[in-house]
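1. sequence plus predicted model, see below.
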Amino acid sequence: MAQMDEKFYLVRSDVLPESMKKTLEVKELLEREKVTSIHEAVKQVDLSRSAFYKYRDTVFPFQAMVKERMITLFFYLEDRAGTLSNLLRIVANAGCNVLTIHQTIPLQGKANVTLSINTSLMSIEIDQLLQQLKKLDFVIRVEILSSGA
């Protein structure tokens, strides 16, 4: 499957489709622990679960990202010697500061890594960083999980 070049845009909320706005509401309810499940949150804002899953990893509140300058990235990696150090080298070369790292025990030669980074001194755009990370031969998938604190 060919990887798309991702680009990020700043869009006023009044032009966003209603399902994207509601996805942000669901994410906020979950983040603030106002609900105990995705099912409860989507029901509360009148959004289908499928719409939430479609948009949850693609729409983020701009204020949180700008204010905190922190993003959390999820990686699905092949388990090879040096993968984590190579990943961290790319992040450091982009001017990011690593705040947290969580790696699962590899199963069937694959591992999940979650990385929270401070981007306040980042020397490139986030989409450029993601493209560099996706080009690493051991990276199967990389996604932005969240932005903000």
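-> Thanks, I have it.

2. from here on, just use CA atoms for contacts and neighbour counts.
-> Fine.

3. contact partners for the residue nearest to residue 141 when sequence neighbours are not counted?
-> Leaving out its chain neighbours, the residue that sits closest to residue 141 by Cα to Cα, 6 or more residues apart in numbering is residue 76, at 5.0 Å. Residue 76 makes contacts with 110-113, 139-142, as judged by Cα atoms under 8 Å, 6 or more residues apart in numbering.

4. out of those, which are buried?
-> 110-113, 139, 142 (16 or more other Cα atoms under 10 Å).

5. name the nearest of those relative to residue 62.
-> Nearest to residue 62 among the buried ones among the contacts of residue 76: residue 142, at 20.2 Å, using Cα to Cα.

6. thought the closest one was touching residue 75?
-> Yes - counting by Cα atoms under 8 Å, residue 142 touches residue 75, with 4.5 Å between them.

7. try it against this one:
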Amino acid sequence: MPDQANFYIIQRKALPEVFLKVVQAKQYLEKEKAMTVQEAVEAVGISRSSFYKYKDTIFPFYENSRGRAITLGMRIDDEPGLLSLLLNCIAKYQANILTIHQTIPINGVADITFSIEVLPTTGDVQDMVNHLIETEGVHQVKILARE
């Protein structure tokens, strides 16, 4: 059966460098660090043809998430106050929590699934995920789905 997926989530470290440079050039253009495509591609060290070939096919995960729900899976220590810290982090980025599911902790570790609505006022989703990952007591954060 042929693969029907149109989108994949892949970790940054697995991407070829050209894709990362295309994203960087797009950011330069958006933030007006470069006024033209030529200036942007020269700044990041790729050709115009590479930029045009990939510009509509690669974008940061969070860029296409506004107004959508994302599901995060987390493995955390079973410690008082840790869930509250995570909820406060999500609130700090002004994302709307739709659902929370936590398993019964086994050996002091619980699995949690958050469904989060990304609103127009939500801050940088990648920064939010990074903040969650860096929280003491959090072992793992995975993006399970985007709706």
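-> Alright, I've got the coordinates. The structure displayed is predicted, hence computed values, not measured ones.

8. now the aligned residue in the second structure for the residue nearest to residue 141 of the first structure: how far from residue 88 of the second structure?
-> When the second structure is aligned by TM-score structural alignment, residue 76 of the first structure is paired with residue 75. According to Cα to Cα, to the nearest Å, residue 75 of the second structure stands 17 Å off from residue 88 of the second structure.

9. give me the buried positions along stretch 85-100 of the second structure.
-> Neighbour-count burial for stretch 85-100 of the second structure, counted by 16+ other Cα under 10 Å, picks out 86-87, 89-90, 93-95, 97.

10. residues in contact with it?
-> Stretch 85-100 of the second structure is contacted by residues 112-119, 121-125, 128, 131-132, 135 when judged by Cα under 8 Å, 6+ apart.

11. nearest spatial neighbour of the counterpart of residue 138 of the second structure in the first structure, skipping sequence neighbours?
-> Alignment note: residue 138 of the second structure maps to residue 139 in the first structure; criterion TM-score structural alignment. Leaving out its chain neighbours, the residue that sits closest to residue 139 of the first structure by Cα to Cα, 6+ apart is residue 77, at 4.7 Å.

12. for the one you found, grab the count of nearby residues.
-> 21 (other Cα atoms under 10 Å).

13. on the three-state scheme, it is what?
-> Taking DSSP: H, G, I helix; E, B strand; the rest coil as the rule, one finds residue 77 of the first structure in the strand state.

14. repeat for the one 10 residues further on
-> Applying three-state DSSP to residue 87 of the first structure yields a three-state assignment of helix.

15. which ones are touching the residue nearest to the spatial centre of the first structure?
-> Nearest to the geometric centre of the first structure sits residue 144, at 1.2 Å (Cα atoms, centre = their mean). Residue 144 of the first structure sits next to 57, 71-74 when contact means Cα under 8 Å, 6+ apart.

16. in the second structure, which spans are helices?
-> Using DSSP state H, the helices of the second structure run over 17-30, 37-44, 48-54, 82-92, 125-134.

17. out of the ones you listed, which comes closest to residue 2 of the second structure?
-> Taking Cα to Cα, helix 48-54 is the member of the helices of the second structure nearest to residue 2 of the second structure, at 23.3 Å.

18. which part of the first structure matches the closest one?
-> By TM-score structural alignment, helix 48-54 of the second structure lines up with nothing in the first structure.

19. buried residues, that helix. List them.
-> residue 51.

20. before we move on, what about stretch 111-126 of the second structure?
-> Applying 16+ other Cα under 10 Å to stretch 111-126 of the second structure flags 111-119, 122-123, 125 as buried.

21. re earlier: out of the buried ones among the contacts of residue 76 of the first structure, which is nearest to residue 49 of the first structure?
-> Taking Cα to Cα as the measure, residue 49 of the first structure lies nearest residue 142 of these, at 22.6 Å.
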